[in-house]
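Asker: Structure for the following, please:
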Amino acid sequence: MANQKQSSRKSRIEKHAKKKKENFILNILIGVVFILVIIVGANILLNNDTKATVNENQSEQKATEKENADDKADKNESKESSESEDTEADSSSEPTDENANATEDEKTEDEKTEDVTEDQESEEDEEENEIIYGQSEDPNVDQVMINQNWKPIGTVQTGDHISSYDKGTTDREEMEKAMEYATGVSVDNMIVWWVGNGGKPNENVVGTISNKDKSQIYRVYMDWVDGQGWKPTKVEKLKSIDR
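Answerer: Next comes the predicted model:
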């Protein structure tokens, strides 16, 4: 009986030890599996993060490359536009042969006009410089003026000339133009106080005139030149109107 009890006890101890060993092995295996699960999960997470980072970097790189390409295209377009504008400006600033000729013709005409104006001014200055001033024994005469450069004023009359002093006649109108020429008082601003023969029919014709406000009073002497009209010979500046 004792041997049987010892044998049964030994058998239980062995079973218990075997079961304990199996549990230990099983726990080890479970730990290994858990560790493997952790390792695999970590690798998956790391791979996902790496892919995300790579994708993000690639996206940023593509965006940068696109932006650089757009900037380069804009610069090229701006450069081409600038060159086009410069070309147009050069084209517009460079005159064509036709425009150059027109400009040259205009310049020539302007120069001609300036030359004519200068000649006229020169003639006027010369005439003014040729005026001889003198005095008169007539107490009403303030000053006597004679200009050797006075010329006949021209005429539309033909044939034998006969002096006419009547207002409205061609001869009278030409006399008034001659008095305007000698005194500077325009016909529109002129009052003719008297005009008549001072001697021979076509010589020493005398006219007394003034401007309309009577601040300038003159006595003008004129001679007729056949085919050329009346020519002033002397002007007397008067102190007061005498007829």
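Asker: Going by C-alpha atoms from here, please, whenever you check contacts or count neighbours.
Answerer: Fine.
Asker: helix or strand right after the lengthiest helix in the chain?
Answerer: Assignment by DSSP state H gives helix 2-93 as the longest helix of the chain. Using DSSP states H and E, the helix or strand that follows helix 2-93 towards the C-terminus is helix 97-129.
Asker: mind listing what's buried in that next one?
Answerer: Residues of helix 97-129 classed as buried by neighbour count (16 or more other Cα atoms under 10 Å): none.
Asker: Please compute how far the longest helix of the chain lies from its chain's middle.
Answerer: 70 Å (Cα atoms, centre = their mean, to the nearest Å).
Asker: just stretch 101-114 next, same as before
Answerer: 21 Å.
Asker: Can you list the neighbours in contact with it?
Answerer: Stretch 101-114 has contacts (Cα atoms under 8 Å, 6 or more residues apart in numbering) with no other residue.
Asker: try stretch 190-206
Answerer: 162-163, 165, 207-212, 219-224, 241-243.
Asker: structure for this one too, so we can compare:
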Amino acid sequence: KTEDKEIAKIEEKKSEDKEAAQLEGKQKAEKSVKTNGNENKEEEKTISQEKDPQTNPSWKPIGTEQGAKPEMKFKEGTVDWSEMKKAISYAVDVPESQLIFDFIGNNGNNKAYGNVRDKQSNKKYKVNIDWVENQGWKPASVQVVK
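Answerer: Alright, predicted model coming up:
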């Protein structure tokens, strides 16, 4: 009888040890997942932005046919679209024909931004432009992105 009790105790102890080891393994796995998640987020931040946005006090509005306020029509072929492209090109100092316009979108009240690429240098830019009443779009900042 005492032998049976001892065997039962040994079996119970083995079972407890096994459960503890499994739990410890799970916790380690969860920890490594959390650590990897944080590392990836840091990497994403460094990839998306290469330099701080640059401004240039000598930038002027590009002129407009639109009057006091822009149409804010983000559609190819409109006067507003054409003027936004002109302002973005002016900001990065690259001819429009040499740029690929990946995106032009709304950036708030009378503000827009464009994501463009230079076909020759392969540089990518994010350009913010602001509307100046009766004078047209004016570059606000240029940021080189990766």
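Asker: Can you flag the buried ones in the contacts of stretch 190-206 of structure 1?
Answerer: With neighbours counted by 16+ other Cα under 10 Å, these contain buried members at 163, 165, 207-211, 219-224, 241.
Asker: Okay, the residue nearest the centre of structure 2 and G108 of structure 2: tell me how far apart.
Answerer: Closest residue to the average C-alpha location of structure 2: S48 at 5.5 Å, with Cα atoms, centre = their mean. Counting by Cα to Cα, to the nearest Å, the separation of S48 of structure 2 from G108 of structure 2 is 22 Å.
Asker: Also K75 of structure 2?
Answerer: 17 Å.
Asker: neighbour count winner among those two?
Answerer: More crowded of K75 of structure 2 and G108, by other Cα atoms under 10 Å: K75, with 12 against 9.
Asker: To which residue of structure 1 is that one aligned?
Answerer: With TM-score structural alignment as the criterion, the equivalent of K75 of structure 2 in structure 1 is D166.
Asker: Under a three-state scheme, what state does that match occupy?
Answerer: Three-state call for D166 of structure 1 (DSSP: H, G, I helix; E, B strand; the rest coil): coil.
Asker: Contacts only, for it.
Answerer: Listed by Cα under 8 Å, 6+ apart, the contact set of D166 of structure 1 reads R172.
Asker: can you check T158 of structure 1 too?
Answerer: T158 of structure 1 neighbours (Cα under 8 Å, 6+ apart): G227.
Asker: and what of F74 of structure 2?
Answerer: F74 of structure 2 touches D80, W81, I104, G105, N106, counting by Cα under 8 Å, 6+ apart.
Asker: was I right about the first one contacting K69?
Answerer: No. In this structure, D80 of structure 2 is not within contact of K69 by Cα atoms under 8 Å, at 10.1 Å.
Asker: out of those two, which sits in the more crowded spot?
Answerer: A count of neighbours by other Cα under 10 Å puts D80 above the other of D80 of structure 2 and K69, at 21 against 14.
Asker: gap between the more buried one and A87 of structure 2?
Answerer: 11 Å.
Asker: To which residue of structure 1 is W137 of structure 2 aligned?
Answerer: W137 of structure 2 maps onto W230 in structure 1, by TM-score structural alignment.
Asker: Quick check: that match touching P152?
Answerer: Yes. Assessed by Cα under 8 Å, W230 of structure 1 is found in contact with P152 at 5.1 Å.
Asker: Looking at these two, which is more packed in?
Answerer: Set W230 of structure 1 next to P152 and count neighbours by other Cα under 10 Å: W230 wins out with 27 against 20.
Asker: what's the closest non-adjacent residue to the match of W137 of structure 2?
Answerer: In space, and not counting its chain neighbours, W230 of structure 1 is closest to W224: 4.6 Å by Cα to Cα, 6 or more residues apart in numbering.
Asker: Just to be sure, V185 of structure 1 is in a strand?
Answerer: No. Using three-state DSSP, the assignment for V185 of structure 1 is coil, not a strand.
Asker: Would you map the strands across structure 2?
Answerer: Assigned by DSSP state E, structure 2 shows strands spanning 99-106, 111-118, 124-132, 136-145.
Asker: Give me the distance from stretch 17-34 of structure 2 to the chain's centre.
Answerer: The answer for stretch 17-34 of structure 2 is 35 Å, by Cα atoms, centre = their mean.
Asker: In structure 1, what range does it match?
Answerer: Following TM-score structural alignment, stretch 17-34 of structure 2 has no partner segment in structure 1.
Asker: Please enumerate residues in contact with that stretch?
Answerer: Around stretch 17-34 of structure 2, nothing counts as a contact under Cα under 8 Å, 6+ apart.
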